[in-house]
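Asks: Predicted model, plus sequence, below.
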Amino acid sequence: MIRILSILVGLFFTVALAWSFGNGAYQAITEPAAPTAEHEFHKHPKELELASNGAFGKFDKAQLQRGFQVYKEVCSACHSLRLVAFRDLKQLGYNDDEVKAIAAGFQVPGLDPATGEANTRPGLATDYFPKPFANDIAARAANNNAVPPDLSLMTKARHDGAAYVYSLLTGYQNQPAELLKKFPDSKTGPGLHYNPYFANLNLAMAPPLTAEGQVTFGDGTKSTVSQMAKDVSAFLVWTAEPKLEKRHQTGWPVLLFLLFATVLGNLAYRNVWRNEKH
């Protein structure tokens, strides 16, 4: 009796699931969803070639240093790098004295040793990059009620990674007349900025890179908006995956070893069982 009830219950749920799927498919075909501005005007990220791309990719340290400079002088005003310590910058080619100088240029939370009260102090190489705002309330108050995301893992958290960041930074523009004509209610609101590479087309973040020469690169590279966006995108690839080069260097020998072991195992199998009949 219990077995029969179990079969009936299972059959009921199977039929219910099949009916739901069929009904949903029928409605999707006969009553397609209304077109939206986001669906029609959202763009896929632009192509972005970086030295770190591909299975043999390596970081361009000069580019990473330029990208860090863009982050420091532009992005750090709103965005944190909570998973990156100042000492990690040695991987970009900075020496100990340079790392200490960079760290000292930031104010990090601390405690007064005499009173135990909270205060701020110059950063040390062992400190992590500080948050630009005390809390989310302060962040929202300064950014049109939006909390700027932490950038440590941004290129891992977004589809197309560095290309998405680059496209977003270089994609600010006026709303197309076609969009406003087709979707009059989609006009960008106060404090928002149209960007077709953002999911809902409107960003609370104002264009951070606005003019050529906004950042003066130490190596003499011309700092166009496109170049600054490309360099900071490369830098954020490093913050998200600082061991990328080591992973590439380790991965290929491991794959070659596995291939060799597979061939060796197959030959051993054939040698052991060659006289056996199947």
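Replies: Perfect, thanks for sending it.

Asks: Every contact and neighbour count from this point should use C-alpha atoms.
Replies: Will do.

Asks: Which positions within stretch 25-40 qualify as buried?
Replies: Within stretch 25-40, the residues scored as buried using 16 or more other Cα atoms under 10 Å are Ala37, Glu38.

Asks: Compute the first-to-last residue distance for it.
Replies: 22 Å (Cα to Cα, to the nearest Å).

Asks: likewise stretch 37-51?
Replies: In stretch 37-51, first residue to last residue: 35 Å (Cα to Cα).

Asks: got the contact list for it?
Replies: 57-60, 160, 162-164, 166-168, 179, 183, 186, 196-201, 230, 234 (Cα atoms under 8 Å, 6 or more residues apart in numbering).

Asks: Please compare the first structure with the one that follows:
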Amino acid sequence: MQQTRLSSSASSSSSSTAQQAQSWLGSRTSVALAAGATVGSIAWYTHLYGTVPFVGEVSANMADEGMHPPAYPWSHNGWFNSFDHASIRRGYQVYREVCSSCHSLDRIAWRNLVGVSHTVDEVKTMAEEVEYTDGPNDQGEMFQRPGKLADYLPPPYPNEEAARAANGGALPPDLSLIVKARHGAADYIFSLLTGYIDPPAGVEVREGMNYNPFFPGGAISMARVLFDGVVEYPDGTPATTSQMAKDVSTFLNWASEPEHDERKQIGIKAVIIFSSLTLIALYVKRFKWSAIKTRKISYHPPAKGDVSKH
């Protein structure tokens, strides 16, 4: 019996040692695999884009890719910051009075402006100023009606061909997702709108084009559209070029991410809830495993007299 007990204790000790060694080896292997995946991802990113991620990117060819826009301190960039809704309202005014003559906002409906930049009555009034083609009616004919909250903002041209014909062959892009579609996001939009300068010495820009170092190639068909005082803000904000560029960039950023503020609110709630659940899980884990982790297995050899009796 004593020999059986001895062999059982030795077997338990060997099994525990093997499990510890396996756990140690598994953790080291996981760390090595994670490190290898990280290094491989960085190497692949560098191979594709020619720069190390998160270190600061510099264009390899400024003439072809455009000057990299500087990073501006947008008020909504913080983890807990929302859009400046007064700026969104002013930005919509700039879009409506300046940009909407060429650029569309196909993904934005009138109802999207309610509670963000305007009241319900204000949006209804603006929508009713636009005539929309609807139908057919009971006679099978199309008819014109005032706009409703469910309608989308009207495009400046009926089709792509008309847009090209009115702009010398260039197609003005839709601005619904322009902030997400351009490297640099709102920084790029602001820099482009305020970056019109005379061509430097040695640079020739063909007729009908305008020099802007932030646009790929440096030559853009869109002329400068923002000048001091081109719009008049009802709230008394000075309508300088930089102020209008900032406001319309904020508006277009919201148009690209209308869920921005709500997403951050949900994120804050999720962080609070999951942090609380994590603390509870750690406490329960520590409580449940305390008996197992603090136990001590020891072997007490029998006295010589006890062995001789067997």
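Replies: Received it, and whenever you're ready, just let me know what you need. Bear in mind that the values here come from a model prediction, so they are computed numbers and not experimental data.

Asks: Got a PyMOL select line for the buried ones in the contacts of stretch 37-51 of structure 1?
Replies: Buried members of the contacts of stretch 37-51 of structure 1, defined by 16+ other Cα under 10 Å, are picked up in PyMOL with:
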select buried, resi 58+59+162+163+164+166+167+168+179+186+196+197+198+201+230+234
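
Asks: In helices only, show me the contacts of stretch 37-51 of structure 1.
Replies: Ala162, Ala163, Tyr164, Tyr166, Ser167, Leu168, Leu179, Lys230, Ala234 (DSSP state H).

Asks: Tell me the one of the residues you listed nearest Gln27 of structure 1?
Replies: Checking these against Gln27 of structure 1 with Cα to Cα, the nearest one is Leu179 at 27.5 Å.

Asks: tally of neighbours for Met142 of structure 2?
Replies: Other residues near Met142 of structure 2 come to 12 when the count uses other Cα atoms under 10 Å.

Asks: name the element Leu6 of structure 2 belongs to?
Replies: Under the criterion of DSSP states H and E, Leu6 of structure 2 resides in helix 2-49.

Asks: Now tabulate the ones in helices among the contacts of stretch 37-51 of structure 1 in TSV and tack on distance to Phe13 of structure 1.
Replies: Shown next, in TSV, are these (distance: Cα to Cα, whole Å):
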residue	distance to Phe13 of structure 1
Ala162	45
Ala163	45
Tyr164	42
Tyr166	48
Ser167	46
Leu168	46
Leu179	45
Lys230	53
Ala234	51
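
Asks: In structure 2, what residue corresponds to Leu255 of structure 1?
Replies: Alignment note (TM-score structural alignment): Leu255 of structure 1 maps to Val271 of structure 2.

Asks: can you give me the helices for structure 2?
Replies: 2-49, 62-65, 85-94, 120-128, 160-166, 178-181, 185-194, 241-256, 260-293, 304-309.

Asks: Name the stretch among those that sits most buried.
Replies: Of the helices of structure 2, the one with the most neighbours on average (mean count of other Cα atoms under 10 Å) is helix 241-256, at a mean of 24.

Asks: For that helix, give the aligned segment of structure 1 as residue numbers.
Replies: With TM-score structural alignment as the criterion, helix 241-256 of structure 2 aligns to 225-240.

Asks: That stretch vs structure 2 - mean distance after superposition?
Replies: Once superposed with structure 2, the aligned residues differ from stretch 225-240 of structure 1 by a mean of 0.8 Å; criterion: mean Cα distance after the TM-score superposition for structure 1.

Asks: about what we covered before: just so I know, which of the helices of structure 2 lies nearest Ser100 of structure 2?
Replies: Of these, nearest to Ser100 of structure 2 by Cα to Cα is helix 85-94, at 8.7 Å.
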